[in-house]
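> Predicted model and sequence follow; I will ask about them next.
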Amino acid sequence: MMGERRVDQAALFYTFSLEDHVPANHLLRSIDRFVELEGLRAHLAPFYSAMGRPSIDPELLIRMLLVGYCFGIRSERRLCEEVHLNLAYRWFCRLGLEGAVPDHSTFSKNRHGRFRESDLLRQLFDTVLRRCMSEGLVGGEGFAVDASLIKAEANRERSVPGDPGLPPEASSRAIDEYLAVLDDAAFGGATPVTPKFISPVDPAARWTAANKGPAFFAYATNYLIDLKHAVIVDVEASTAVRPAELTAARTMIERVQDKHDLHPDRLAADTAYGSAEMLEWLVNDRGIAPHIPIIDKSGRTDGTYSRADFSYDRAADLYRCPGGKELKQYRRAFRADHPDTPPDDTYRYRASKIDCDACALKPKCCPNGPARKVTRSIHEDARDVTRDIARTDAYVTSRRERKKVEMLFAHLKRILRLDRLRLRGPCGARDEFLLAATAQNLRKMARLIPIQTSPVPV
């Protein structure tokens, strides 16, 4: 039998609890255990006026931003609509059923003002990281570092040539940020090479074709992760060039030691971090074992002997060729002292022309020259240490574990939908990368640490 037609009648009283309507296994319920915002008001207090009408609760704004980045809601306008309609979002944001959702423009006002002035998003990231450490998710022994390109909010079709630079009348917040970081080692000071094109709306974004496809404007997000559970221990925004990525790696390693007293025994990375200067810094300055492939261009493809075929005698500071002859830096005494460090950071060891002329191996050693020459970097000792590490089983393990950082980048782009930036300028990129890394760490804790449920009485 067909039921009666239901007529909607408003009741005088309702008994409704948001707590009862958020499932026990909801992601936000798991994340809420690790969101610690007790010190937020004290941190922001100096950036609010003592008079005037009350502002929007900053804790509400931060909780809404966390919802947006945890669930890949890229638009703040849409985020306000979702929080208004979704009961779980309202519960997480402490809004209740009748709480008013702030206007989307409130986020922009606070972001460009007190949030950046107080470095609030960095403090939020550090607070979540400290919670990860207290929960035992950070081992602190092995780290991995890598960078990934994120497209900037800049149209490649509206680019201008890089040589003439920006028109003098150009003015915007992104341009002001670009001018402020012209000498920054992670942005303008990373390389003297002038980009082929620049974007008038975001000139700090770098024109790059590193993905082997059509060129685009991009920033680089740099992750330093702990290999125990792939927790992100630091994140840094930089321009999309390799020297900037190396600078960002150093910055992150130094910062986590200063802020969180984390000093890894080993660092895993790809070949981009295998430069001689980087290995020297890791081995001798920081005492970190580099589990990194070396950038080595000394091999030859014409069938003649490479530098690896020559043995180095550290005590005598000379090389010996396959024929047993010595290659030295100097073969006579000089009146004036020679500088200890060559101008190009490269030592040159030369064989005697008399030895080479009489050697039967000359056609395979130096067929086009009078005598053989071998170069050695001033950082070669650190490279030798790295070569020795590459022969160990621990190196093989580190190379496999390094893929965890690649998985985080895939999660960032596919699940959190941060394959393209929404904010412009270096500060906008920094804000988005910090919030996304914070969301990833919160989701990590929610997945690895289950909610303790009380036993059901029998």
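Perfect, thanks for sending it.

> From here on, just use CA atoms for contacts and neighbour counts.
Will do.

> hang on, isn't residue 322 packed against residue 309?
Yes: when contacts are counted by Cα atoms under 8 Å, residue 322 is listed as touching residue 309 (6.7 Å).

> where do the strands sit along the stretch 301-450 of the chain?
For the stretch 301-450 of the chain, applying DSSP state E, counting those that start in this stretch gives strands covering 311-313, 318-320, 326-328, 346-351, 373-377.

> out of those strands, which comes closest to residue 298?
strand 373-377 (8.8 Å; Cα to Cα).

> what angle do the closest one and strand 346-351 make?
Calculated by axes from the mean of the first three to the mean of the last three Cα atoms, to 10 degrees, strand 373-377 forms an angle of 150 degrees with strand 346-351.

> what's strand 373-377 in contact with?
Here strand 373-377 makes contact (Cα atoms under 8 Å, 6 or more residues apart in numbering) with 276, 307, 327, 345-351.

> Stretch 446-458 too?
With contact meaning Cα under 8 Å, 6+ apart, stretch 446-458 is reached by 27, 30-31.

> Now that stretch: buried residues?
residue 446 (16 or more other Cα atoms under 10 Å).

> Out of the contacts of stretch 446-458, which is nearest to residue 81?
The closest of the contacts of stretch 446-458 to residue 81 turns out to be residue 27 (Cα to Cα; 19.5 Å).

> ok, now which ones touch that closest one?
By Cα under 8 Å, 6+ apart, the neighbours of residue 27 are 443, 446.

> Residue 34 too?
When contacts are counted by Cα under 8 Å, 6+ apart, residue 34 touches 128, 131, 442, 445.

> how deep is the second one tucked in, by neighbour count?
One way to gauge burial is a neighbour count; for residue 131, by other Cα atoms under 10 Å, it gives 18.

> Residue 137 contacts residue 229, doesn't it?
Yes: judged on Cα under 8 Å, residue 137 makes contact with residue 229 at a distance of 6.0 Å.

> take a look at this one as well, against the first:
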Amino acid sequence: MLGRLDQQRNFFDEILFNHMLPADHPLLDIDRAVDFSFVEEETADRYSADQGRPSYPPEQLVRILFLAVWANLSDVQVCQQLRYNVLYRYFCRLGWEDAIPDDTTLVRFRQRLGEARWQRLLHRLVEQARAKGCLKGRWLVMDSSPVVAHAAARTRVQLLREGRQRLLQAVRQAAPPVAKELEALAEPVPDATYEDQDQLLQAEQERTEALLAAITSRQAAKAPAVRRVRKQVERVLKDERVASYADPEARWGHQRREKPFFGYKMHLATDETGFVLAATVTAGNASDLEGAPALVEQARVQGLRPRRLVADKAYDATRLREDLVRQGIRPYIPQRTQRQRLPKQGFTYDKRRRQWICPEGHRSIGQSPHQRGGWLVYFSERACRGCPRAGRCLSRSQTRKVLYWHPGTEANRPRGLKRALRVRTVIERTFGEAKQWHGLGRSRYRGRERTAIQVLLTCLVLNAKKMARRLQDARGSGHGKRRAMEWAAA
């Protein structure tokens, strides 16, 4: 049954909070700035209205999980802190005699809501920030950043060897005599037997397949534990991208070409002030473009109408530009290759005549649609043949200049792009804050969905901090113990 917060505190709690709360603290600013009552509205359908014992209030549990991310504490640590930290108890709406949820309750609640519900809670906080005038929303700033998995990556040979040992252990629990017969197949292939790693890998695969075949013909194969481990090993045999049994959804990715990581990618979209509007998580090997449509769609669903979007060159794709222009959003995205940057080559566009003009003053004579979108623009062969720039402008096979142009790239004028890239720095600060102060550089959990919930919770914390700062700036910077006492007595 849904439990609700008791808004009426007893006399002892009022005296305690009035005397023990600090004179000025960021957590008190957040408590005053953010109204968490929307949590009960969004989670009420997960509880029975009249059956069972009353649960811990959902708002209280969200506050505790919020506090854990804010202070970078584990579930166990935050429960320990709530036993004696007066400020934390006040923020979580716990009276001095109230029972404290244990860490298992927090884990079950976090998973019970699921990724979609946490996504909705983030959207509700964005709505509240809009209503209070805390975000602008004229720009949409997109980027991604790695989140290292909470598991060690293995080589393919190591995975096959570990998988056979896991299978043998599962069979041993179900049928010890059968496990005794299969011990030889579970042993690793001697490395010294093969000089070539590819041959060693092939031998390990053959031995693993032989063990699977031997188990399939036995009665022990029907045991639930054996079936579960067998599926994991078969997945490793079929999918070369799996690098861990502990977290099979994590993947190898590259933040830069020379800097690989194992885990996931968080994709965020902020406004021009760094307020997080949308978030999603993909495997580490996903491109930045895979997360872009979901971010734009989340912004649209929330009723946000940004007029400009800025992102780095990883988002340079014709399809994305077309979608943005179709939605009335002007893309400011650097192009991947220098050759595509027409303004930097000295080409200018005459909007009135709809013609491109080359550095020597020659105008384009026609254009045709390109299969990837955009246009191929043609210049006269006669003009190009006698041009002094022909050696630099044309390739060996070209007799005239042919350039590719997409309407979405018009936003990438040097002046406009330079200003837009200055706006883009806000999302780098957001990533830095999330990783340095809230532990988002590494996942606390295993699996994509659990990592996504951690990212969404961290975004809730980042937005709440920004709301508190902006409302505080709007009211003036004067704070004193009297105000803290007023909050405690409210």
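Sure, I can see it. Since this is a predicted model, take the numbers as computed values, not measurements.

> if we can go back for a sec, ok, residue 137 and residue 229 of structure 1, which is more surrounded?
Using other Cα under 10 Å, the more surrounded residue of residue 137 of structure 1 and residue 229 is residue 137, with 21 against 16.

> Grab the longest strand from structure 2 for me.
Among the elements of structure 2 assigned as strand by DSSP state E, the one spanning the most residues is strand 259-270.

> Do I have it right that residue 233 of structure 1 meets residue 225?
Yes: the pair residue 233 of structure 1 / residue 225 is scored as a contact, 5.2 Å apart, by Cα under 8 Å.

> neighbour-wise, which of these two wins?
In this view residue 233 of structure 1 and residue 225 are compared by other Cα under 10 Å, and residue 233 has more residues nearby, 29 against 26.

> Look at that one and give its secondary structure.
Secondary structure, DSSP: H, G, I helix; E, B strand; the rest coil: residue 233 of structure 1 is strand.

> Need the counterpart of it in structure 2.
Aligned by TM-score structural alignment, residue 233 of structure 1 pairs with residue 277 of structure 2.

> right, and its match touches residue 296 too?
No: if you go by Cα under 8 Å, residue 277 of structure 2 and residue 296 don't touch, sitting 9.6 Å apart.

> Any idea which of the strands of the stretch 301-450 of structure 1 gets closest to residue 81 of structure 1?
Short answer: strand 373-377, nearest of the strands of the stretch 301-450 of structure 1 by Cα to Cα, at 59.4 Å.

> for the closest one, the distance to its chain's centre please.
Distance of strand 373-377 of structure 1 from the chain centroid (Cα atoms, centre = their mean, to the nearest Å) equals 34 Å.

> related to what we said a few turns ago, in PyMOL, select just the buried ones from the contacts of strand 373-377 of structure 1.
In PyMOL, this line selects whichever of those come out buried by 16+ other Cα under 10 Å:
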select buried, resi 276+307+327+347+349+350+351
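
> Okay, residue 77 of structure 2 and residue 433 of structure 2: tell me how far apart.
Using Cα to Cα, to the nearest Å, one gets 21 Å for the distance from residue 77 of structure 2 to residue 433 of structure 2.

> Just want to know which of the two has more residues nearby.
Neighbours per residue (other Cα under 10 Å) separate residue 77 of structure 2 from residue 433, with residue 433 holding more: 15 against 12.

> And that one, what's its match in structure 1?
Under the alignment (TM-score structural alignment), residue 433 of structure 2 pairs with residue 411 in structure 1.

> go on, residue 316 of structure 2?
In structure 1, residue 316 of structure 2 lands on residue 274 (TM-score structural alignment).

> can you pull the contacts of its match?
Neighbouring residues of residue 274 of structure 1 by Cα under 8 Å, 6+ apart: 292-295.

> which of those residues map to contacts in structure 2?
Retained in structure 2 by both residues aligned by TM-score structural alignment, their matches' Cα atoms under 8 Å are the following of these: 292-295.

> Which of those ranks first by neighbour count?
If you count neighbours using other Cα under 10 Å, the busiest of those is residue 292, which has 25 neighbours.

> so what corresponds to it in structure 2?
The equivalent of residue 292 of structure 1 in structure 2 is residue 333 (alignment by TM-score structural alignment).

> what's the nearest residue to its match if we skip its chain neighbours?
Nearest non-adjacent residue to residue 333 of structure 2, counting by Cα to Cα, 6 or more residues apart in numbering: residue 311, 5.3 Å away.

> check contacts around the one you found.
The contact partners of residue 311 of structure 2, by Cα under 8 Å, 6+ apart, come to 141-143, 332-334, 421, 424.

> Report the buried members of those.
Buried by 16+ other Cα under 10 Å: 141-143, 332-334, 421, 424, out of the contacts of residue 311 of structure 2.

> Centre-most residue in structure 2?
Nearest residue to the geometric centre of structure 2 (Cα atoms, centre = their mean): residue 266, 2.1 Å.

> surely residue 271 of structure 2 meets residue 135?
Yes: using Cα under 8 Å, residue 271 of structure 2 makes contact with residue 135 at a distance of 7.2 Å.

> So what does residue 447 of structure 1 match up with in structure 2?
Here residue 447 of structure 1 is matched to residue 469 in structure 2, going by TM-score structural alignment.

> ok, now residue 429 of structure 1?
Using TM-score structural alignment, the partner of residue 429 of structure 1 in structure 2 is residue 451.

> any idea how far that match lies from residue 70 of structure 2?
Taken as Cα to Cα, the span from residue 451 of structure 2 to residue 70 of structure 2 is 16 Å.

> More neighbours: those two, which one.
Neighbours per residue (other Cα under 10 Å) separate residue 451 of structure 2 from residue 70, with residue 451 holding more: 28 against 21.

> Setting the sequence-adjacent residues aside, check what's closest to residue 122 of structure 2.
Closest residue to residue 122 of structure 2 apart from its sequence neighbours, by Cα to Cα, 6+ apart: residue 460 at 5.9 Å.
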